[in-house]
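**Student:** Turn this into a structure:
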Amino acid sequence: MSDNGISLRSLHRPLVVLTGAMAVLCVVALVGLLVDGRTIVNAPIWLKPFKFTVSIGSYAITLALLLTRVRRGSRVGWWLGTLFTVGIGTDMALIVFQMIFRGRQLHFNKATPADIAINNVVAGGAYLAWLSIAAVVVLLLFQRMPDRALNSALRWGTGLSLAGMAVAMLMFSPTPEQHAVLQEGKKPPTFGAHSVGASDGGPGLPLLGWSTQGGDLRIPHFVGIHAIQVLPLIALGLIVLARRYPLLRSDVRRRWVVRIAVFGYTGVFAILTWQAMRGQSVVNPDVRTLLAAAAVVAVTVALTVLALRAREAGPLGENRDARGTSRDREPVPADFRERR
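**Tutor:** Now for the predicted structure:
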């Protein structure tokens, strides 16, 4: 495989298999949503499997593509991808078994020994996946890639994805109602919740189910884990735009734009986490949330304009000659130059 192309054989096979399995299960879940009227916690029984297949499938193929860029420690990268596949694949199988075949709530369910055992295995699979991605983040620090902007996007995207996974750990703290039961010396049937300041299963956004009455930790969790896709797509988009706009042909400038995108994305992720932890619905932000969001947007836009309009040696660190051409820039990757 060259740096300018990716063959199917070069992709991590276990992750490709996981992606294919999620695609098949996604179709099954869609059919289930149409023909199966059962519900769990006031939500269609097939809704969670459907959402998980979309999220896991897209994540798995992204990770498979990411691992093709790993040169130093490629064998370690292969094993990390395999561990992720085992952990998440096991979790997905248990989601289907617990919800579809047993007809019982999955997350936070402590009602019976079987429910507790399944929850523990699911938690183990999630932690295994989290540790695998953490190790991939470290592995990426030692890679040298042909495009510095894409390099930054891959590293920061994977790091933010790791933070998004970590948000899920906040869901496993007892709610006030569960804490009151524990204070009485009893064991609540559930332990933890997606929502903060509202009950799981209450009014939520269509299809997504995110709470419209209180905070919902699934929102920053979702936004965080998919940074691994959004940020590299921004970097790749800048490479494509560089074919038409000379301003973006500087690899250094594109890298700064990506870093600014990382700042904006991190700001949104942090605000959503802060909002959820305060028990505030994403559809009902207060003044503090709106001001924080406005500040992130304003700073992101201002920095982007500054990066694109920079002249001479400055914040981008470029030395320019009399014609305004960067002397130390790195060119657009060869495959894009050849098409021009």
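**Student:** alpha carbons only for contacts and neighbour counts from here, please
**Tutor:** Fine.
**Student:** Nearest spatial neighbour of the residue nearest to the spatial centre of the chain, chain-adjacent residues omitted?
**Tutor:** If you average the C-alpha coordinates of the chain and look for the closest C-alpha using CA atoms, centre = their mean, you land on Ile225, 1.6 Å from that point. The spatial neighbour of Ile225 that comes closest, neighbours along the chain excluded (CA to CA, 6 or more residues apart in numbering), is Ser161 at 3.8 Å.
**Student:** I figured the one you found was touching Gln229, is that so?
**Tutor:** No - here Ser161 does not reach Gln229: they are 9.0 Å apart, not a contact under CA atoms under 8 Å.
**Student:** Was I right to think Ala126 contacts Ile88?
**Tutor:** Yes - using CA under 8 Å, Ala126 is in contact with Ile88, at 6.5 Å.
**Student:** hmm, back to that, now do the same contact list for the residue nearest to the centre of the chain.
**Tutor:** Counting by CA atoms under 8 Å, 6 or more residues apart in numbering, Ile225 makes contact with Leu160, Ser161, Leu162, Ala163, Gly164, Met165.
**Student:** Pick out the most distant pair among these.
**Tutor:** For the contacts of Ile225, with distances taken as CA to CA, the pair at the greatest spread is Leu160 and Met165 (8.7 Å).
**Student:** and Glu318, that's in a helix?
**Tutor:** No - Glu318 sits outside any helix when classified using DSSP: H, G, I helix; E, B strand; the rest coil, being coil.
**Student:** One more, so I can put them side by side:
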Amino acid sequence: MTATHRPLAGPPVTQWHRPLLLLAIAMAILVVVSIGGMIVDDRVLTGLPIWAKSVKFALSTLIYAVTWAWLIAQLTRWRRFAWWAGTVAAVGLGVELVIIVVQIARGTTSHFNFTTPLNAALWNTMGASIIGVWTATVLVAAALFLNPTADRARTSAIRAGAVLSVIGAALGMLMTSPTSAQMASDSMIIGAHTVGLADGGPGLPILGWSTVGGDLRVPHFLGMHALQVIPLVLIALELAARRFPVLGSVQKRRAISLVVTATYGALLAVLTWQALRGQSVVHPDSQTGLALGGIALAATVSVVLVLRARLTFAAPVAIGGAR
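**Tutor:** Model prediction:
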């Protein structure tokens, strides 16, 4: 039986969470302004064009804001509670980006910077806003668990993405501890992205992820955006179901979604382990290679077993219907 599915839908954009949408618009503008800054401003900070940081943070925040604005609009229970939590997140992210831009204009770093009372105050303010955003995200994610959709595969994908996103955001806390070199030298920079080396060494273009040492930004970034990746995989499965009838079963799509979640979580764990060992993401050793190979093999075998299993085909359900 071939199923026909509509892509993930929901209320019209006009009904999405407005503060987060306004934040998304501001971030889109900041991306354009920051790209212009990279063109006209030749300053370099920690090995990258000084405006590259605001490009990265604005893009990431834009994606976050749009995703959560859409999800909050679909809630039928605890919606007002989630609306306020989303507003707290929007304000906190706005504060964080303002500080980043201020520090770029001043020609100094925003993160881990205690070199002057002003820099310390700005970093502490940013840290407080980050904690507020993370807490608000946890609360909205909890609301998602109280609002299952009529399609169990979609429910699983959204819940899994939310949980991994919260975990990925929490991994950022690993960067705030002083390194052994900082403690030995009484440095006024407390915390680092890079493990085993000082920040600012050779890195990937734009991203800046270290190519010579471990970098905690890798698992942090991967984890935060699980909320987009896992539901997107489900969308791909629903679209593929039009051509491959075996994917017409909600049970099969849900099972594959769970495999993707387990694979994503395992990859997140390996990348965190790799970074903490001071190893660059682009230069994995044999141990990391074996771990990644094991994850790939387990994922492949699991998907094959799911596709070969005899599961009951379920009638398609379009998101935007009963919730």
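**Student:** Can you give me the TM-score here?
**Tutor:** Structural agreement between the two chains, given as a TM-score (TM-score structural alignment, normalised by the length of structure 2), stands at 0.94; 313 aligned residues with a CA RMSD of 1.5 Å.
**Student:** if we can go back for a sec, if you count what's nearby, which of Ser161 and Gln229 of structure 1 comes out ahead?
**Tutor:** Set Ser161 of structure 1 next to Gln229 and count neighbours by other CA atoms under 10 Å: Ser161 wins out with 25 against 20.
**Student:** mind checking what the more buried one lines up with in structure 2?
**Tutor:** With TM-score structural alignment defining the correspondence, Ser161 of structure 1 maps onto Ser165 in structure 2.
**Student:** Pretty sure Val229 is one of the things that match touches, is it not?
**Tutor:** No - Ser165 of structure 2 lies out of contact with Val229 (CA under 8 Å); the separation is 10.1 Å.
**Student:** what's near enough to touch Ala29 of structure 1?
**Tutor:** Going by CA under 8 Å, 6+ apart, the list of residues near Ala29 of structure 1 reads Trp46, Leu47, Pro49, Phe50.
**Student:** Counterpart of it over in structure 2?
**Tutor:** Structural correspondence for Ala29 of structure 1 with respect to structure 2 (TM-score structural alignment): Ser34.
**Student:** quick one: that match and Thr61 of structure 2, what's the gap?
**Tutor:** Note on Ser34 of structure 2: its distance to Thr61 of structure 2, by CA to CA, to the nearest Å, is 14 Å.
**Student:** cool, Ser286 of structure 2 as well?
**Tutor:** Where Thr61 of structure 2 is concerned, Ser286 of structure 2 sits at a distance of 35 Å (CA to CA).
**Student:** Neighbour count: the two, which is higher?
**Tutor:** More crowded of Ser286 of structure 2 and Thr61, by other CA under 10 Å: Thr61, with 22 against 9.
**Student:** And that one, what's its match in structure 1?
**Tutor:** With TM-score structural alignment as the criterion, Thr61 of structure 2 matches Ile56.
**Student:** Excluding chain neighbours, what is closest to its match?
**Tutor:** Met22 (7.1 Å).
**Student:** now Ile45 of structure 1
**Tutor:** Using CA to CA, 6+ apart and skipping residues adjacent in sequence, the residue nearest Ile45 of structure 1 is Thr39, 4.6 Å away.
**Student:** And the one you found, what's its match in structure 2?
**Tutor:** Aligning on TM-score structural alignment places Thr39 of structure 1 opposite Val44 in structure 2.
**Student:** In this structure that match contacts Ile50, no?
**Tutor:** Yes - if you go by CA under 8 Å, Val44 of structure 2 and Ile50 touch, sitting 4.9 Å apart.
**Student:** Between the two, which is the more surrounded one?
**Tutor:** Using other CA under 10 Å, the more surrounded residue of Val44 of structure 2 and Ile50 is Ile50, with 24 against 14.
**Student:** Now find how far off-centre stretch 105-119 of structure 1 is within its chain.
**Tutor:** 26 Å (CA atoms, centre = their mean, to the nearest Å).
**Student:** residues in structure 2 aligned with it?
**Tutor:** Alignment of stretch 105-119 of structure 1 against structure 2: residues 109-123, by TM-score structural alignment.
**Student:** mind listing the strands for the stretch 201-323 of structure 2?
**Tutor:** Using DSSP state E, counting those that start in this stretch, the strands assigned to the stretch 201-323 of structure 2 run over residues 214-215.
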